[in-house]
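In: Turn this into a model:
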Amino acid sequence: MVAAVRVHKVGGPEVLTFEEVDVPAPGPGQIRIRQAACGINFIDTYFRQGMYASPTGLPFVVGNEGAGTVTAVGPDVTDFAVGDRVAYVITLGGYAEERILPAARALKVPDGVDLAEAGGMMLKGMTVCYLLRRTFKVEKGHTILIHAAAGGVGQIVCQWAKHLGATVIGTVGSKDKGEIATSLGCDHVVYYRDEDFVARVKEITGGALCDVVYDGVGKTTFPASLDCIRPLGMFVSFGSASGPVEAFNINLLQAKGSLFATRPTLNHYAATRPDYEGLANELFEVVRSGAVRIPVQTSYALKDARQAHVDLESRATTGSSILVP
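Out: Just a heads-up that it's a prediction; the model follows:
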């Protein structure tokens, strides 16, 4: 038996239950890992709330990201061996001391990347990779807007987009968060609680607006974000921290400048093994180069998962947070 955090009924942070669960020997196509770190992400709260349904029903172990060391392999697994350092993402069951993992979703962690760092960066880092390199390919000369620039995804976007040569505009909620965003490459910080972010974007760009807006906030920043985008630019909605974007008339995109709008997910960009490995390898490469740093900002004991969710949903955290089994 190992310690884990399970959901028996959907709801608020109080439904997270710290208990013992049985972890069997790995079967065909599976590996068992002892986890060094379990990543904490907003998607975990969506599963906890029932916004996303667990594919295995109730109860389920929450968590979609982690890293650790292989302790056993299934009878037909040849790509991994006991002792390998691995990480994974978009595989429910992460908040646990040990877990069974499909070998097809395991990724070898290269030398130079710490397991604690890997455990908290795969979901956010691979998300940023597809956002900047697949959904809209950011290049030198582009101007981008990233909402919640001091958040987990936002911090990585600031660094990676700046590395690519873009001008980065970021919205934040406080001076402290503004300093964080600026230190990570954000060229212009907008304090959304005190300023009209649309007016500030127009002022910053001299009316030229942005090539792309990346929005993980959702309800409270839409449709105003559309007014920050140049004609033929793109609106990328990748999260719903303030609630989902409500249904809207698609003709609004025409009225705002023949805009493109998309709601991508990592599941689709990493659906095949080559795509999954490709995103991970790009992430590992940019981290190992030093161009992007993803340090763990906050660590919690596994038993404190409830508090971790409270802090995350109240915007009390910045950057990467992990649970340590």
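In: going forward, measure contacts and count neighbours with C-alpha atoms only.
Out: Noted.
In: Three-state assignment for Gln35, please.
Out: strand (DSSP: H, G, I helix; E, B strand; the rest coil).
In: dump the residue contacts of the spatially most central residue of the chain.
Out: With distances taken as C-alpha atoms, centre = their mean, Lys124 lies nearest the centre of the chain, 2.7 Å away. Taking C-alpha atoms under 8 Å, 6 or more residues apart in numbering, we find Lys124 in contact with Gly152, Val153, Ile156.
In: Which of these sits closest to Thr262?
Out: Val153 (17.5 Å; C-alpha to C-alpha).
In: Just to check, the closest one is in contact with Gly319?
Out: Yes - counting by C-alpha atoms under 8 Å, Val153 touches Gly319, with 7.3 Å between them.
In: hey, which helix is longest across this structure?
Out: helix 273-288 (DSSP state H).
In: to compare against the first, here's another:
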Amino acid sequence: MTDHTRIALASRPQGAPTLENFRLETAALRDPGPGEVLVRVLWLSLDPYMRGRMDDVKSYAGKVELGDTMEGGGVGEVVASNSKHYAPGDIVVGRTGWASHAVLSETEMRKVDPELAPISTALGVLGMPGHTAWVGLNDILAAQEGETIVVSAATGAVGSLVGQLAKRKNMKVIGVAGGAEKCAYAVEHLGYEACIDHRSPDLAAELKALTPGGVDCYYENVGGATLEAVLPLMNDFSRIAICGMIAWYSGKGLEDAMRLPKMWRSILVKRMRVQGFIIFDHNDRFAPFAREVGPLVKSGEIHYRESVADGLENAPAAFLELLGGGNFGKQLVKVADKS
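Out: Below is the predicted model of the structure:
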């Protein structure tokens, strides 16, 4: 048995989460069984979807039970192995949870190549968020050269890669992000033609002025006012990929949101295709994603940015900041240094 530190779900949030919903504790961790390894976590990923796992509701994945370790992906170092495929010292990525150590099955993880890029990128641009960006753009939106795309949360872990890949397709790429600094980064480093602050009181008018030919593709990460501004601009036979809706995750803004009949009519009369997707339904597309994007990251042709909180104990505060848009790029927690 190994003692490990973890962040447990102490209580379910009522509306926006608070620090009181989490508990830092030390607990015993079982030894790895056949085909399993013990991993010392080095990096932890924080992602908006984790907010939904805190609620006692049915969803596409199981909820976190009260007292259980918070759900999440991590990159770590194998310290003990009962698998012929993994040896001590290997760097792996898998569902470690918010913890200092985890026992993982050999079928639940994959090796990370430290020579390709910093290992933290296995949780960001070369991991689940990057895979999500690639699948949403190519498979869900079927984005084409010459089309106009709007990307919400344009500088986030997903949106930042969507924008760059869309630019490489010679699309007209318009972003929406939180604040002047993020918008400037989107234009200067990510290749967006323009980027609008989602807090702008003239969001709808600014977006309309930038898309005189309408919008063919919308990569949806936030919902809220951004969706309401984009929807009237969508062209006939346009497409929306629903990746997230962070503006509504804690129940805020629901009373003021666009009514369903109005939204439904727009979808009908414009013959739009609106598709939600969850990335684990597209695991078969990870290999082609990695083949395309990996070399681009290694060469520096794809830019990425990380926000890093230091120490597992600071994961809850970093998560709350993420939900409020306080991160810049991929939100990570540095749990430990490599041995």
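In: before we move on, the earlier item: where's the longest helix of the first structure relative to the chain centroid, distance-wise?
Out: 15 Å (C-alpha atoms, centre = their mean, to the nearest Å).
In: Pull the distance from the helix or strand following it to the chain's centre.
Out: Next in sequence after helix 273-288 of the first structure, counting helices and strands by DSSP states H and E, comes strand 296-301. Distance of strand 296-301 of the first structure from its chain centroid, counting by C-alpha atoms, centre = their mean, is 16 Å.
In: how close does strand 296-301 of the first structure sit to the second structure?
Out: Taken over the aligned residues, the distance from strand 296-301 of the first structure to the second structure averages 2.3 Å (mean C-alpha distance after the TM-score superposition for the first structure).
In: Between strand 296-301 and whichever helix or strand comes after that strand, find me the angle.
Out: From strand 296-301 of the first structure onward toward the C-terminus, using DSSP H and E, the following helix or strand is helix 305-313. Counting by axes from the mean of the first three to the mean of the last three C-alpha atoms, to 10 degrees, helix 305-313 of the first structure points 150 degrees away from the direction of strand 296-301.
In: Where in the second structure does the helix or strand just after helix 305-313 of the first structure align, residue-wise?
Out: Sequence order places strand 320-324 as the next helix or strand after helix 305-313 of the first structure, per DSSP H and E. Counting by TM-score structural alignment, strand 320-324 of the first structure falls onto residues 330-334 of the second structure.
In: Mind listing residues that contact the helix or strand hosting Trp264 of the second structure?
Out: For Trp264 of the second structure, the element it lies in under DSSP H and E is helix 260-269. Applying C-alpha under 8 Å, 6+ apart, the external contacts of helix 260-269 of the second structure come out as Leu231, Pro232, Asp236, Met272, Arg273, Val274.
In: coming back round to it: alignment lookup: the residue nearest to the centre of the first structure to the second structure.
Out: Using TM-score structural alignment, the equivalent of Lys124 of the first structure in the second structure is Pro129.
In: can you check Cys210 of the first structure too?
Out: Cys210 of the first structure maps onto Val215 in the second structure, by TM-score structural alignment.
In: which residues sit in contact with that match?
Out: So Val215 of the second structure contacts Glu147, Thr148, Ile149, Val150, Val230, Leu233, Met234, Asn235, Ser238 (C-alpha under 8 Å, 6+ apart).
In: From Tyr49 of the second structure, how far out is it?
Out: Look at Val215 of the second structure and Tyr49 of the second structure: by C-alpha to C-alpha, to the nearest Å, they are 27 Å apart.
In: likewise Ala247 of the second structure?
Out: Using C-alpha to C-alpha, one gets 12 Å for the distance from Ala247 of the second structure to Tyr49 of the second structure.
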